[in-house]
Every structure is written in C-alpha cells, then in structure tokens.
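> show me the folded form of this:
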Amino acid sequence: MSPGDEQGYTETGHTRTRLPDPDPYGGAPRRPHRSSSRSLVTVVGVVVLLIAAIAFANRGGGSGGDDTTTKNNQPKAATTAASGTRPVDTKTGNIPTGFPHTDQGAQSAAANYAVALGSASMFNKAERDSILQTVITPSGVATSQAAFDKAYTRAFNKSLGLNDAGTAPKGYTFVSRTSPIGTKVTEFTGNTATVEVWCSGLLGLAGEHSTNPVTNSWFTITMKLEWTAGDWKIITHSQKEGPAPVPGDDRASSADEMSKAVDEYGGFTYAR
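Presented below is the predicted three-dimensional model:
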C-alpha cells in the first residue's frame, strides 16, 4: 500500500499502488448497539434450522437431484482449498524467496510480496529500497525506487504522524500490515504469470492521542510476474478496492491493545 494523489491512488511508470487517505480524527468510530437485532437474527436462525431439519427428514430416499444442483453452485475445492505445498525455507532479508517455477509458486510469491509491499518498512527509504531489490525484476528496480520515492515523501510521513525516517514518535506504534486472504492466477505462460491477491490491510498510528488510529481496509492487488534469475519477480502491479465484507459489531480495541498485538503477533510465510 502506498500514498496516492487521486482518491488514494498513484500511478508512475508501471507501478500503481494505494494507501488509505489520511483521515485525522479523535478516535475510532463506534457502531450502534444491536442487541435487539441480534436477538431477532437468533430467533429467525433457529426457525430456519428447524424448517431445514423437517425438510431433510421428509425427503427420505429421494433421487438427490437437488443435491447435485447445490454442489454445482459451490466453488470447486481445487479453486479455494490450499494446495498442501510446503512454504519455501529460504529468505532474502525478511522476505521469503526461492519459489517453484509453477503457477502455484507464482501465487505463493505474489502473496508474500504483497505482505512486503504493504509493510511498515516501506516507509523507510533504505528498507524500501531493499524490499524493491528483492521483489522487482532487476531491470525495473531503479524505476520502481524512483516512483516510490515520489510517493513516500516526508510530507506524507508527517500526515500519518511519522517522523522523516518513517518511524513512529516515542510512545506510539506505527501499524502497516497486509494479510493475503487468497490468490488467483488469471494468466500463466510458463515464464510469466498474472496473479490477483485478495488482501486485508491495517494502517494507522496506535497511541493514546493519535489522530490517525489504526483502520482496516480490503483490496485486491494484481501482479504480473516474470521468472528471472531462478525466482518469480514483479514486472508491474496495481491495486483496486474490495471485495469488502459488511463490517461486524466488533468493539474497537484501545491503543494499548493494538500496540501490544502488533508487537506480539508475528506474520506468516504464505504458500498456495
């Protein structure tokens, strides 16, 4: 995720990324209490389950034609289920590398690269350059570094409450995390692959008086990858909003709870 100049987007050369626009406010929004709605949903749920149970019991030994129709409407297991392939055991810095020369390897690479590009390290010049050198094709590194330098400016850092180096001031915790939900290959030719990564992201500054509290977003990153130097590397990547679920009734955590979670909960190495 990265800053943008039009509705949160920026596109320079072949790189198009997005970060939520800074939204200064005094605290996290709270949702209305919905105990009565939940009670109604519970009652309706019980009735629906009872009707379903009666229908199942009365069906007896039917032909099962309806079951076939239902199954045909469900996603195929191969589409959404994990492949069972073990994650790679090599890294360049903190980024998993050395992915298989397969469509599954391309998906695994895209998922892990999405995590790196959405990390807090991208806000520091030296760490950002290291990430780009790892995930971008060698011929595209210089162009990508220049594009990201124009986006991750001191002014942008300041708008998020960060210092010039892209780190949080004392007493605050900066949060920028991307979590892949799933991947999909839309094109594969052997040495190139186009992969979509559906993600959830966290961004904000956790602290008692933060004007940019940590918020959640949903987005899909599309990466075109190339097999080069024995690994998958990014040629281009872009980002669009969603798909986003309906927000639940979860209580927003305190700044201390969020800071503690960021410090204590580690990330993963993803494998398709």
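> could you use CA atoms for every contact and neighbour count after this?
Fine.
> can you pull the buried residues of the longest helix along the chain?
Counting by DSSP state H, the longest helix found in the chain is helix 35-59. Across helix 35-59, burial judged by 16 or more other C-alpha atoms under 10 Å covers no residue at all.
> report the next helix or strand after that helix in sequence order.
Per DSSP states H and E, the first helix or strand lying C-terminal to helix 35-59 is helix 65-72.
> go ahead and name everything in contact with the very next helix or strand once past that following helix.
Following helix 65-72 in sequence order, the next helix or strand is helix 77-80 (DSSP H and E). Helix 77-80 is contacted from outside by Gly182, using C-alpha atoms under 8 Å, 6 or more residues apart in numbering.
> and for stretch 221-233?
For stretch 221-233, contacts defined as C-alpha under 8 Å, 6+ apart pick out 97-101, 105-106, 109-110, 114, 134-137, 191-199, 234-240.
> go with 6 Å
Here stretch 221-233 makes contact (C-alpha atoms under 6 Å, 6 or more residues apart in numbering) with 98-99, 135-137, 191-197, 234-239.
> give me the buried subset of the residues you listed.
98-99, 135-137, 192-197, 234-239.
> now, which of these lie within helices?
Those of the buried ones among the contacts of stretch 221-233 lying in helices (DSSP H): Val135.
> which ones among the buried ones among the contacts of stretch 221-233 map onto strands?
Among those, the ones falling in strands (DSSP state E) are Thr192, Ala193, Thr194, Val195, Glu196, Val197, Ile234, Ile235, Thr236, His237, Ser238, Gln239.
> for these, which one is nearest Ser217?
Using C-alpha to C-alpha, Gln239 is the member of those that sits closest to Ser217, with 12.3 Å.
> I'd like the structure of this one too, to check against the first:
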Amino acid sequence: MSFGDEHGYGSDSGRTDESFGGSGQTRTRLPDGKGTDEYGTGARRPARTSRSLITVVGVVVLLIAAIAFANRGDGSGGGSGGGSSDNGNGTSAGPGSDPTAATGVEPVTGKNGAIPSGFAQDEQGAASAAANYAVALGSDGMFHTAPRQDIVRATHDPSTADGLLNKLDKAYSPAFLKRVGLNEDGSTPSGLTFVSRTMPVGTKVTDLSSGAATVEVWSTGLVGLAGEGSTKPVTATWFTITEKLKWIDGDWKIASSSQSEGPTPVNGDNRASSADEIAKAVQGYGGFTYAR
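Here you go, the predicted model:
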C-alpha cells in the first residue's frame, strides 16, 4: 500500500517517487545477471514485467500514502522513554526487542466503530494499536468517503483529523480512483473484486513514555482488481509504517506517521493464482484483530 508530484504535494511526498513520509526510504536494486538472486545463491527469480512493476510501485502503495503525507508531524509527540522490557529472566531486552509472540494479554474487546480500541498504556498496547491501525488505514474502506471518515477519526488525534480528512478527500479524487481501476465514485467495476489489505508481519517499539510512543510496523500489502478481464491484477508489496502515537482519552491515537519501502524478501517460485482464485480468497478469508 502515490500521491507524488502529479498530485501537487511536493517532491518529497508519495511512495511512487520517494517514500511514504518523504524521507528515509531505501530501494533495492535487483541484480542484472540472470539465474541468480540478490543473495547470490542462484535461486531462480520469477520474471517481473515492467507493467507489473509499475502496478506495484504506482498502485499498491497508494492506499495510505496520502495519509502519511497529510499527517506528517514535527516529531514533537515522541516520549523520551527507552521502551525496554523484561525478557522473563529479570534482565532488560532493550528497546523494541521483544519478539512478536503471545504475552498472555487478552485481545482488546472494545470497538471504535469497526476498529479495536481500549489498548493498554504500555509497550504491548502501543504495538497492538499500531498494528491494528495499519490494517484499518490500508483497507478498502479508505476509498469511500464515509468509511474513510470513520477510520481516520477512530485512529487519529482528534485535533488533526479534520485537516487530514480535507486533504484525503482531495487526494482520493475521481481521477485517482479511475487510475487505480475503480469507477469515479469509488465503486468496483462489474464482475471484479477490489482488494486492498495491509497485513502486519511484526512490530518494533522504538520509543515509549507514559503519554507517547513510536512504533514501526513491518507489513505486506495486497491491492488490485481480481476477476476475469482485470487490467489491474492483485499485487503484493512490502513496507514499514512508522506511527507516532499519543495517549488521548484512555487510548492510543496516531499523531503522525510515515512509510518507507521494505524490507522486501526475495520472491519465491509460487505459481501465481488465477484472478478467480484470488477473488474467492478475498471474499472467503477475513482479516485479523492484532493483539499480543
């Protein structure tokens, strides 16, 4: 899951050109030689056409790129705490070094609309909140005005929500929606299934205090149109979202966020599924509530 220069946001915005937050991205240059992967192991890499690459770079990351640009802050919300935790033997594991594993803490039961709420005011709660918010902001609801408003208001600092929504309404224009394969009103063309999902792979809390936290969410995303005749096939991408959270009214809220490309693993040799298989999978498998 851009709004680059063609959207009038400046040269440092949008993930198609540089990064989600305008700085700090890395790009992986694939080897030019045939028959070797980027690790030099000789593993065969599936061929990627230029059209596929354009789809990945120009469509996949469009989902939440506008959010990060519009929501970029000055970084003043971060706390000074180290975010370290006990690793079970009485020693500190260091900032953000806990594995993404069960902690024995029950998943949150609260809901703010369709989004989990009521996260604990600690490292585990901040990591869980950041993961859940990444999922919501990468969902297909962001392509429709009313659901987008609900998502942004449920996940963000109320003092920034209105300004962010104004920018997003302009970003998700009829022309943009048409460019990603949807109808100008955001509806899906007949016979196709629109896919937009973000799946966190892991989280890292890099800063933590009683009232603020910074969490990195390493994620993979899916976006595209599944179905026979689709010109925007469902593709995958990898990215890391950095969320600066504030403790507001008993829960974590996003004060600002940014996104960078990767880390991206080498593609395997899995056979690409048919458009019909992808559509059935999207319709048959729901998402997750993240808590640990």
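> ok so, going back, now do the longest helix of the first structure: distance to the chain's middle.
With C-alpha atoms, centre = their mean, to the nearest Å as the basis, helix 35-59 of the first structure stands 35 Å off its chain's centre.
> then stretch 123-139 of the second structure?
Per C-alpha atoms, centre = their mean, the centroid offset for stretch 123-139 of the second structure relative to its chain is 9 Å.
> which part of the first structure lines up with that stretch?
Mapped onto the first structure using TM-score structural alignment, stretch 123-139 of the second structure spans residues 103-119.
> map Met223 of the first structure onto the second structure.
Checking TM-score structural alignment: Met223 of the first structure goes with Glu243.
> give the buried residues for the helix or strand harbouring its match.
Here Glu243 of the second structure, judged by DSSP H and E, is contained in strand 235-248. Residues 235-247 are the ones in strand 235-248 of the second structure that count as buried (16+ other C-alpha under 10 Å).
> same deal with stretch 178-189 of the second structure?
Per 16+ other C-alpha under 10 Å, stretch 178-189 of the second structure contains these buried residues: Lys178, Val180, Gly181, Leu182, Asn183, Glu184, Gly186, Thr188.
> residues contacting the residue most central in space within the first structure?
In the first structure, the residue lying closest to the centroid (C-alpha atoms, centre = their mean) is Cys199, at 2.6 Å. Neighbour list for Cys199 of the first structure: Ser179, Pro180, Ile181, Trp218, Phe219, Thr220 [criterion: C-alpha under 6 Å, 6+ apart].
> quick check, nearest of the residues you listed to Asp66 of the first structure?
The closest of the contacts of Cys199 of the first structure, once distances to Asp66 of the first structure are taken by C-alpha to C-alpha, is Ile181, at 30.9 Å.
> how about the closest one, secondary structure?
strand (DSSP: H, G, I helix; E, B strand; the rest coil).
> roughly how far does the aligned partner of it in the second structure sit from Leu208 of the second structure?
Per TM-score structural alignment, the equivalent position to Ile181 of the first structure in the second structure is Val201. Per C-alpha to C-alpha, to the nearest Å, Val201 of the second structure is found 21 Å from Leu208 of the second structure.
> and if you look at Thr289 of the second structure?
Relative to Leu208 of the second structure, and taking C-alpha to C-alpha, Thr289 of the second structure is found at 22 Å.
> neighbour-wise, which of these two wins?
For Thr289 of the second structure versus Leu208, neighbours defined as other C-alpha atoms under 10 Å are more numerous around Leu208 (25 against 16).
> sorry, back to before: looking at the buried residues of stretch 178-189 of the second structure, which are in helices?
Lys178.
> CSV for the buried residues of stretch 178-189 of the second structure, including distance to Ser52 of the second structure?
Below are those laid out as CSV (distance: C-alpha to C-alpha, whole Å):
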residue, distance to Ser52 of the second structure
Lys178, 18
Val180, 13
Gly181, 14
Leu182, 18
Asn183, 21
Glu184, 23
Gly186, 23
Thr188, 21
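> out of the buried residues of stretch 178-189 of the second structure, who's nearest Gly163 of the second structure?
Of these, the one sitting nearest to Gly163 of the second structure (C-alpha to C-alpha) turns out to be Gly186, at 21.6 Å.
> show me the residues around that closest one that make contact.
Gly186 of the second structure neighbours (C-alpha under 6 Å, 6+ apart): none.
> that'll do, ta.
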